[in-house]
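Participant: Sequence first, then the predicted structure, then my questions.
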Amino acid sequence: MKFSYLLPACLFASAATFSHAEPIWQDFSITGLYGENYKLTPKEEQTTVTFEYAAKVKYGDLFAFADRTNSGGKSDTYFEVSPRLSLGAVSGKKLEAGPIKDVLIATTWEGGEDMNNYLYGVGVDLDIPHFQYAQLNFYRAANDIQKDDWQMTFSYGVPFKISNEDFLFDGFVDWSTKVKNDKVAHDSELNWTSQLKWNAGKHISPSTRLYLGVEYSHWISKYGVPGKDENNVSALVKYHF
């Protein structure tokens, strides 16, 4: 069996294991975005509705999201499912060293119209002062188009206060290698997408988490296309259930 077929089976098995595990914590949210400077879309204007789910369980964590986009009257759906397995929890040993809190097996399934991309590798949880969370994952991609494609992903969240108001600065940085073969030329790309959000919900009730803010996307060689650089600011509304 080819590894590119085995990896999806492992992802499904991991997701099934997580679905039967009692979450230590979990979070579900819906985000609405509107921006006017997107690249490689039917129009520069685009609206996006994002459904996100995150959970921590005994043996790891899970993050998943689905984007439903509309640009120029054309709609599309893209999703990612990212289960990670904690080697510290499985072994019963503390895998800590310096800022590293844990070491994990990291996997991701990226899917959309006529595309599937499977990532596998290793991740670490980091303990950085003032960060709510910080994760660094190193992946290799497995698909039928790109060969020997490597990716690094850093995700983070930094809460802070200004006077009595609560803010959150979070996001991710993706970097992938350049790939060239008979099927496709894929340039090295860097995608830094960040959100700056104000918790307006606390003024409704202490438990309401309604965020207003902006998302900034700085994407060099978007989708690996040379010269297609995106710098886009989107208005943002996000609600956590």
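Facilitator: Received the coordinates, thanks.
Participant: can we go C-alpha only for contacts and neighbour counts from here?
Facilitator: OK.
Participant: And the residue nearest the centre of this protein?
Facilitator: Centroid-nearest residue in the chain: residue 172, 6.6 Å away (criterion: CA atoms, centre = their mean).
Participant: Which element, helix or strand, includes that residue?
Facilitator: Using DSSP states H and E, the element containing residue 172 is strand 165-176.
Participant: Can you spell out which helices and strands pack onto that strand?
Facilitator: strand 150-162, strand 189-199 (3 or more CA pairs under 8 Å, 6 or more residues apart in numbering; DSSP states H and E).
Participant: among those strands, which is the most enclosed?
Facilitator: strand 189-199 (a mean of 20; mean count of other CA atoms under 10 Å).
Participant: In addition, the following structure is provided for comparison:
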Amino acid sequence: MRRYLLLAPLIALQLSAFSTTNIQYLYGNFEGPTFLDTQSGPKHTITMEHYRTWDYGDIFTFFDYVYAKDGLRFTDKKHDLYGEFSPRISLNKLTSLPTSSGLIKEYYLAYQYNRSETYIANLYGIGSDLNIPGFQVFGLNFYRKIQNIGKDTYQLSGNYYASITEQWHFEGFTDWTTEDFLSQNQLLFNIGSYIQIHEGKLDIGTEWHYYHENNGHTDNNVFQAMIKYTW
């Protein structure tokens, strides 16, 4: 993976504002026909995410490390590393326009860089933060996606977070392109107070992973067990 993608979290750390970081472990049976599946048996995933705001926008980055004992379908290897780096520049802050209490709270110029050992994609577009009842966070970005594997396409991405109770919350993202559809949604329970964790937050729960290839008509529909620590 390119050096500057690996340095993305370090770049983000230099920007002074609100930030949050988490590490996740997920386990699920990904035996199936798509490029996300294993040759056979389960898949272990360790994910690290970092989000940070700064004076003129925000940055989100994550890395997935994947292990499958019998090998991954799309590489025949047991290991894979994949990452995304997604900065946005606020048009409201660039132009000194106030944020809105209406449906669209804030507008952005949006970029995303995706990278694995074999795959590269650059995405250019516009984004927004929305005021949606019941959601503490709801972002929507629209991109032109240029990639080295598969057709160039357009991508609509949504990310969201909603508290259900003091202990339960729901979060996730959905990516739609003209070629495929991916949605990963998590239902998590905060167990930190029950086991006396005083720093950070520890959640357990499940992630529903759904992927559909529009042309191949192949699906990936998996519930994963997960644990997540946030600081």
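Facilitator: Looks like it came in fine. Keep in mind that what you see is a predicted model, and the values were worked out from it rather than measured.
Participant: ok, back up a step: by how many degrees do the strand holding residue 172 of structure 1 and strand 189-199 diverge?
Facilitator: Comparing the axes of strand 165-176 of structure 1 and strand 189-199 via axes from the mean of the first three to the mean of the last three CA atoms, to 10 degrees yields an angle of 170 degrees.
Participant: Need the residues that contact strand 165-176 of structure 1.
Facilitator: Contact with strand 165-176 of structure 1 is made by 149-161, 188-199, as judged by CA atoms under 8 Å, 6 or more residues apart in numbering.
Participant: hmm, back to that, distance to residue 27 of structure 1 added to the helices and strands packed on strand 165-176 of structure 1, as TSV?
Facilitator: What follows is those, written out as TSV (distance: least, CA to CA, whole Å):
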stretch	distance to residue 27 of structure 1
strand 150-162	14
strand 189-199	16
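Participant: Tell me which of the ones you listed lies nearest to residue 77 of structure 1.
Facilitator: strand 189-199 (18.4 Å; CA to CA).
Participant: Onto which residues of structure 2 does that closest one map?
Facilitator: Aligned by TM-score structural alignment, strand 189-199 of structure 1 falls on residues 180-190 of structure 2.
Participant: which residues does residue 45 of structure 2 contact?
Facilitator: By CA under 8 Å, 6+ apart, the neighbours of residue 45 of structure 2 are 24-27, 64-67.
Participant: The same query, at a cut-off of 7 Å, please.
Facilitator: 25-27, 64-67 (CA atoms under 7 Å, 6 or more residues apart in numbering).
Participant: That one -> structure 1?
Facilitator: Going residue by residue (TM-score structural alignment), residue 45 of structure 2 aligns to residue 48.
Participant: What sits closest to residue 81 of structure 1 if chain neighbours are left out?
Facilitator: Leaving aside its chain neighbours, residue 81 of structure 1 sits nearest to residue 64 (4.4 Å; criterion: CA to CA, 6 or more residues apart in numbering).
Participant: now residue 217 of structure 1
Facilitator: In space, residue 217 of structure 1 is closest to residue 193, 4.4 Å off (CA to CA, 6+ apart).
Participant: Distance check, that neighbour against residue 212 of structure 1.
Facilitator: Residue 193 of structure 1 is 16 Å from residue 212 of structure 1, where distance means CA to CA, to the nearest Å.
Participant: Also residue 32 of structure 1?
Facilitator: 10 Å.
Participant: any residues in contact with both of these two?
Facilitator: Residues touching both residue 32 of structure 1 and residue 212 (CA under 7 Å, 6+ apart) are 236-238.
Participant: can I get those residues in CSV with distance to residue 94 of structure 1?
Facilitator: Listed next are those as CSV, based on distance: CA to CA, whole Å:
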residue, distance to residue 94 of structure 1
236, 39
237, 39
238, 35
